[in-house]
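Q: No letters, just coordinates:
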């Protein structure tokens, strides 16, 4: 059975997925890598789009829209005495030298870049990255320095972005394998409760396919930039429910005597 057929059936048919417990481990591992790749596609799309837009609009923002500023000794210093919110096409610029705004305030703006009193913040597709100015140590940074840096990014972006996402993909895949391993252990408990014969290795194969429905759902939500309240709980609940229904489709163990 090819991977596309397994993918489709893993979206709706616990009965078919139950048969995958005899699948080769190599095919199962490959399936996990494919599913993990699909799960980060929205992140790749939104981040790449935001990065390209940010570079194009960066020069205008730092040279025209923002007041002159200096980052030194871990602080953002400027004559501006109140926060500035500058909406752009696909990103919002938050400039706050007062210390009134936090990382959470920047995150609430959606895809955004924040120059706060002590930190530089990037929010892309709900993911937050914070860089403290103190990491610059004794360096002094001004508007012009950032403009020069943006110009240098144009030449390396299409090299750096794939490398960044390669490491991100490997990280997400590692988390996926850990999650599946945990689900396989829970699957063993399901099997005992349901009086089904299921080894851990077989349970791992079933768990790998049982995460498909939830993964695709959250991938689509990410593409639509739609947050899901209690997302992790829903993810685990749906995956474990599918795994439970799958194990229930396995024939019961025959009683001896």
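A: Okay, I see it. In this text, all values refer to a predicted model and were calculated from it rather than measured experimentally. Numbering: from 1, shown residues only.

Q: can we go C-alpha only for contacts and neighbour counts from here?
A: Fine.

Q: what about the residue lying closest to residue 35 once chain neighbours are set aside, distance to residue 246?
A: Once flanking residues are discounted, residue 35 sits nearest to residue 212: 7.1 Å by CA to CA, 6 or more residues apart in numbering. Residue 212 sits 13 Å away from residue 246 when distances are taken as CA to CA, to the nearest Å.

Q: now the helix or strand where residue 162 lies, how far from the centre of its chain.
A: Following DSSP states H and E, one finds residue 162 within helix 143-194. Averaging C-alpha positions (CA atoms, centre = their mean, to the nearest Å) puts helix 143-194 7 Å from its chain's average.

Q: one more structure, for comparison:
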């Protein structure tokens, strides 16, 4: 059985191995996606905490009110951020999987959407880590998204090369 750490390392260093992971169970792939979601959620929640503390000191009238409901605000924000991150990441993976199926057709490779979805779930690792980095260095969201998309599609193209060829008739 493949460990999540091995999936992480291979998705960063060995994009061609991602084609072999298309045969993983969907449960293992979704576990990996939820680990990425946890990393993103923890990072974005820490940004939220630092942003709230700054805004509390800038707006004096709300300081007392925020302190009164702080016990409710933080768990609600964390849950909301996790839900939104989950939805966003699953939609991104699905879109990249569709692009990957188009790449398979263009390269005359054999594969199904479900296989490419698993490959895209692993290929999105670089994009996820770079999104966190770009958020730290405050790169614009549109440029960050464009760079993430290019890198993910490039990794999908590299892994598509290792999919089996369609036999000639």
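A: Nice, I can see it. Computed from a predicted structure; not experimentally measured.

Q: before we move on, back to that, which residues are common contacts for residue 212 and residue 246 of the first structure?
A: Taking CA atoms under 8 Å, 6 or more residues apart in numbering as the criterion, residue 212 of the first structure and residue 246 do not both touch any residue.

Q: The aligned residue in the first structure for residue 110 of the second structure - how many residues pack around it?
A: Using TM-score structural alignment, the partner of residue 110 of the second structure in the first structure is residue 197. Burial measure for residue 197 of the first structure: 15 neighbouring residues, criterion other CA atoms under 10 Å.

Q: Name the nearest residue to residue 197 of the first structure, sequence neighbours excluded.
A: Closest to residue 197 of the first structure by CA to CA, 6+ apart is residue 253, at 5.7 Å.

Q: and residue 115 of the second structure, how many neighbours does it have?
A: Neighbour tally, residue 115 of the second structure, other CA under 10 Å: 21.

Q: helix or strand for it, which one?
A: Going by DSSP H and E, residue 115 of the second structure is part of helix 113-136.

Q: Report the distance from the following helix or strand past that helix to the chain centre.
A: Counting by DSSP H and E, the next helix or strand C-terminal to helix 113-136 of the second structure is helix 141-160. How far helix 141-160 of the second structure lies from its chain's middle: 11 Å, per CA atoms, centre = their mean.

Q: and the nearest residue to residue 194 of the first structure once chain neighbours are set aside, what does it touch?
A: The shortest distance from residue 194 of the first structure to any non-neighbouring residue, by CA to CA, 6+ apart, is to residue 248 (6.6 Å). Going by CA under 8 Å, 6+ apart, residue 248 of the first structure touches 191, 194, 196.

Q: Apply 10 Å and report the result again.
A: Residue 248 of the first structure is in contact with 14, 15, 18, 190, 191, 193, 194, 195, 196, 242, counting by CA atoms under 10 Å, 6 or more residues apart in numbering.

Q: what's the neighbour count on the second one?
A: So the one you mean is residue 15 of the first structure. So residue 15 of the first structure, with other CA under 10 Å, has 16 neighbours.

Q: Just confirm it is within a strand.
A: No - Residue 15 of the first structure is assigned helix when assessed by DSSP: H, G, I helix; E, B strand; the rest coil, not a strand.

Q: Leaving out chain neighbours, which residue sits closest to it?
A: Per CA to CA, 6+ apart, closest to residue 15 of the first structure is residue 249, 5.5 Å.

Q: Which position in the second structure pairs with that neighbour?
A: That one, residue 249 of the first structure, aligns with residue 162 by TM-score structural alignment.

Q: Regarding that match, what is its secondary structure?
A: Classified using three-state DSSP, residue 162 of the second structure is coil.

Q: Does it touch residue 16 like I think?
A: Yes - Residue 162 of the second structure lies in contact with residue 16 (CA atoms under 10 Å); the separation is 6.3 Å.

Q: Which residue in the first structure aligns with residue 25 of the second structure?
A: Checking TM-score structural alignment: residue 25 of the second structure goes with residue 24.

Q: What of residue 94 of the second structure?
A: Checking with TM-score structural alignment, residue 94 of the second structure has residue 181 as its match.

Q: Let me see the contact set for that match.
A: Residue 181 of the first structure neighbours (CA under 10 Å, 6+ apart): 175, 187, 200, 201, 203, 204, 205, 207, 208.

Q: Residue 244 of the first structure too?
A: Counting by CA under 10 Å, 6+ apart, residue 244 of the first structure has contacts 14, 186, 187, 189, 190, 191, 194, 206, 207, 210, 238.

Q: mind redoing it with 8 Å?
A: Counting by CA under 8 Å, 6+ apart, residue 244 of the first structure has contacts 187, 190.

Q: what does residue 206 of the first structure give?
A: 17, 18, 20, 21, 184, 243, 246.

Q: redo that, cut-off 10 Å
A: 10, 14, 17-23, 28, 180, 183-184, 187, 198, 200, 242-244, 246-247.
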